[in-house]
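[1] Below are the sequence and a predicted model; questions follow.
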Amino acid sequence: MPPHWQNTYPQHWPAFLRVMIQILFAVLCMVAFGSRSLERRWNWDPDSGTRSAKKSSDPTNVATKRTDPDYMERISVRVGILTIIASSLLSTAVTFLTSDPPSGSLIQYQTPSTQRYLWVTVGLLLSGIIAGSSVMYMLSTYTRDWGVRVAMSTRGRVWCGLILLSYPFFVIFIAIATSTIGFTKAALQSEDPSVRIGAVLINAVSLSLLVPLVWRSIPPEWLSERGKHATGEKPQADGDYNGNAG
């Protein structure tokens, strides 16, 4: 794997800066490709769902060129699903912005405070749809050889690619959080105590669901690797994982 694809940085950089950049890089890789590094992207074997050094270590390998589109199709489908979700959320947000609450509504979401949150949500989702559509078009003509020689030929281009692939996911997450804050503020200003209590309970349940979601997303190998770090054992390389997350 090329050095600029690796999550390593000069030792003369401040330690805290290197750690922060490494964490950010790993997060972007997780969202974009389903693994914490580009090792599996470089050595992808779609027949087994794991790496294959013989087939994929050489970007000009005929077998790699033939099978790599299968891998990129999975990434394209993932981005397409996120774009569809963003479009659905956008139409919902626009509906709330352009319609008045029904008479006797328990939540008055036409207040200036809630409107500001909704407009921010609309802007974020629009940018996510634009980015997602652009990425899908790019992936439709993407080849491994072109990606290695052009699209990901430098460290800066690698970061740009990861950001573009991850952007729709983060935008949807931030947009949902923003609109939730706006509606929660409107609900807490309601004169009906049941609405205020319900808003708190709904938010508490929604946030609690993030815990099992994050827990199920952590590969067991990562946990065992943390234990090996604590005991001084040699950790397993990311490319040796046999999961099918990518």
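    Here it is on my side, so go on.
[2] hey, let's count contacts and neighbours off CA atoms from now on
    Noted.
[3] distance of Thr114 from Ile85?
    22 Å (CA to CA, to the nearest Å).
[4] more crowded one of those two?
    Using other CA atoms under 10 Å, the more surrounded residue of Thr114 and Ile85 is Thr114, with 22 against 16.
[5] for the helix or strand harbouring the more buried one, packing partners?
    Assigned by DSSP states H and E, Thr114 belongs to helix 112-140. Judged by 3 or more CA pairs under 8 Å, 6 or more residues apart in numbering; DSSP states H and E, helix 112-140 is in contact with helix 62-98, helix 155-188.
[6] list the buried ones in that helix?
    By neighbour count with 16 or more other CA atoms under 10 Å, helix 112-140 contains the buried residues 114-122, 124-126, 128-129, 131-133, 135-136, 139.
[7] So for Trp44, which of the helices and strands packed on helix 112-140 sits nearest?
    When the helices and strands packed on helix 112-140 are compared by CA to CA, helix 62-98 sits nearest Trp44, at 7.6 Å.
[8] from the middle of its chain, how far away would the closest one be?
    11 Å (CA atoms, centre = their mean, to the nearest Å).
[9] residues touching Ser56, list them.
    Trp42, Asn43, Trp44, Asp45, Ala63, Thr64 (CA atoms under 8 Å, 6 or more residues apart in numbering).
[10] Give me the distance between the first one and Ser206.
    Spatial separation of Trp42 from Ser206 under the definition CA to CA is 37 Å.
[11] Same check on the last one?
    Distance of Thr64 to Ser206, given as CA to CA: 42 Å.
[12] And for Thr67?
    Taking CA to CA, one finds Thr67 at 40 Å from Ser206.
[13] what about versus this one:
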Amino acid sequence: MPTSHLVSPTTSDSMPPFQNSHYMPNSSPGFEHSREDSTSSLLVDKRAMPKHWRNEDADVPALLRPLMQHLFACLCLVATGRPNLKLAWQRMNSGNEDDFQAERIRISTMLTNVNIVGGLLLATTATLLTTGPPRADIIDYNLAGPYHCFIAAFYFTVTGVMAGCTGLLMVSAITPEWVRETNMGTRLRIWIMLFLLACPFLSVGLGTIINFLGFLSAAWVSKDYLANVGCVFALAIPLSIIALFTFIQSKL
């Protein structure tokens, strides 16, 4: 047999290609899985709500902590319509611009509604301060007590409308980065931001209550019997509404 047709089994043509993936770096499924897990954990940590956004107050003395937590929850409820900032943080860091815009529009709508109510109350209070009662024998709201209430109500209502306009101007120009790093970058700034957003509602609400008390006091000191009885029912109705609202908001 001619030796020229013999092929050595050790030649490169007979060797299979090197395909053992167990010895190839960075190609192991376990390595890829661990790398994806570490990347996702970094994203979760980056978007986790920071400590100063939470209603914890760990730095506050234990005796005052429940009071501060309830106060923070009430301030969040008045300012944003929710008892905490968890959903606001999620929408701000969802990566979807529409989520943040929806939250911004919701806050702007709340401030606009308060401004509308404040404007109506302001016009009514100004009328009561500048005109006399049509029937002073029934309700004389130009007496010293009711008139002082109307002056105070006018002041608080003007303050609420001004705060509402300031809040609308502030909310219309914010961005997620600006809120995270500037407006609400520290615990103190969060308290201030929530107070500024809640100030229109608090001021207009206080003005409404004082205005209402002025009418009640004028009706109570009236010599008309129906006016005396009517002020009792007028006081009972809003108190009942507040009690019912508190009842449905309480946990079962």
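    Thanks, I have it. Just so you know, these numbers come straight off a predicted model, no measurement behind them.
[14] picking up where we left off before, can you spell out the matching residue range in structure 2 for the helix holding Thr114 of structure 1?
    Aligning helix 112-140 of structure 1 against structure 2 (TM-score structural alignment) gives residues 144-172.
[15] Check the mean deviation of the matching stretch from structure 1.
    Compared with structure 1 after fitting, stretch 144-172 of structure 2 deviates on average by 0.6 Å (mean CA distance after the TM-score superposition for structure 1).
[16] Structure 1: which residue goes with Lys86 of structure 2?
    By TM-score structural alignment, Lys86 of structure 2 lines up with Glu39.
[17] burial count for its match?
    If you count neighbours by other CA under 10 Å, Glu39 of structure 1 ends up with 19.
[18] Show me the residue at the heart of structure 1, geometrically.
    Val31 (3.4 Å; CA atoms, centre = their mean).
[19] For that one, which non-adjacent residue is spatially closest?
    Distance criterion CA to CA, 6 or more residues apart in numbering; nearest residue to Val31 of structure 1, sequence neighbours excluded, is Ser166 at 5.7 Å.
[20] Contacts only, for the one you found.
    Leu28, Val31, Ala32.
[21] Take the residues you listed and keep only those in helices.
    Using DSSP state H, the subset of these located in helices is Leu28, Val31, Ala32.
[22] Now flag whichever of those residues is closest to Ile107 of structure 1.
    Ile107 of structure 1 lies nearest to Val31 out of these, by CA to CA, at 35.3 Å.
[23] quick one: what's aligned to Val79 of structure 1 in structure 2?
    So Val79 of structure 1 corresponds to Leu111, using TM-score structural alignment.
[24] wait, doesn't that match sit right on Leu168?
    Yes: here Leu111 of structure 2 reaches Leu168: they are 6.6 Å apart, a contact under CA atoms under 8 Å.
[25] re earlier: give me the more crowded residue out of Thr64 and Ser206 of structure 1.
    The neighbour count for Thr64 of structure 1 versus Ser206, taken as other CA under 10 Å, is higher for Thr64 (23 against 10).
[26] Relative to Val62 of structure 1, how far out is the nearest residue to that one once chain neighbours are set aside?
    Spatial nearest neighbour of Thr64 of structure 1, excluding adjacent residues (CA to CA, 6+ apart): Ser56 at 5.4 Å. Applying CA to CA, the value for Ser56 of structure 1 to Val62 of structure 1 is 9 Å.
[27] Over to Asn43 of structure 1?
    Counting by CA to CA, the gap from Asn43 of structure 1 to Val62 of structure 1 is 14 Å.
[28] and what of Lys228 of structure 1?
    38 Å.
[29] Who has more neighbours out of these two?
    When Lys228 of structure 1 and Val62 are compared on other CA under 10 Å, the one with more neighbours turns out to be Lys228, at 14 against 11.
[30] What does the more buried one correspond to in structure 2?
    Checking with TM-score structural alignment, Lys228 of structure 1 has no match.
[31] Is Lys228 of structure 1 within a helix or a strand, and which one?
    helix 220-231.
[32] and if you look at Asp137 of structure 2?
    With DSSP H and E as criterion, Asp137 of structure 2 is part of no helix or strand.
[33] ditto for the one 5 residues further on
    Here Asn142 of structure 2 is covered by no helix or strand, with elements defined by DSSP H and E.
[34] Apart from its chain neighbours, what residue comes closest to it?
    Gly132 (6.7 Å).
[35] Correct me if wrong: that neighbour contacts Leu143.
    No: using CA under 8 Å, Gly132 of structure 2 is not in contact with Leu143; the gap is 10.3 Å.
[36] separation between the residue nearest to the centre of structure 1 and Val158 of structure 1?
    14 Å.
[37] do Ile84 of structure 1 as well
    25 Å.
[38] So for those two, which sits in the more crowded spot?
    Ranked by neighbour count (other CA under 10 Å), Ile84 of structure 1 and Val158 place Val158 first, with 19 against 14.
[39] which one in structure 2 is aligned with that one?
    That one, Val158 of structure 1, aligns with Ile190 by TM-score structural alignment.
[40] Go ahead and confirm its match touches Lys51.
    No: under the criterion of CA under 8 Å, Ile190 of structure 2 is not in contact with Lys51, lying 11.6 Å apart.
[41] what's the mean distance for whatever helix or strand comes next after the helix holding Thr114 of structure 1 versus structure 2?
    Once helix 112-140 of structure 1 ends, the next helix or strand along the chain (criterion: DSSP H and E) is helix 144-146. Aligned to structure 2 and superposed, helix 144-146 of structure 1 gives a mean residue distance of 1.0 Å (mean CA distance after the TM-score superposition for structure 1).
[42] Which neighbouring elements make contact with helix 144-146 of structure 1?
    Secondary-structure packing of helix 144-146 of structure 1 (3+ CA pairs under 8 Å, 6+ apart): helix 62-98.
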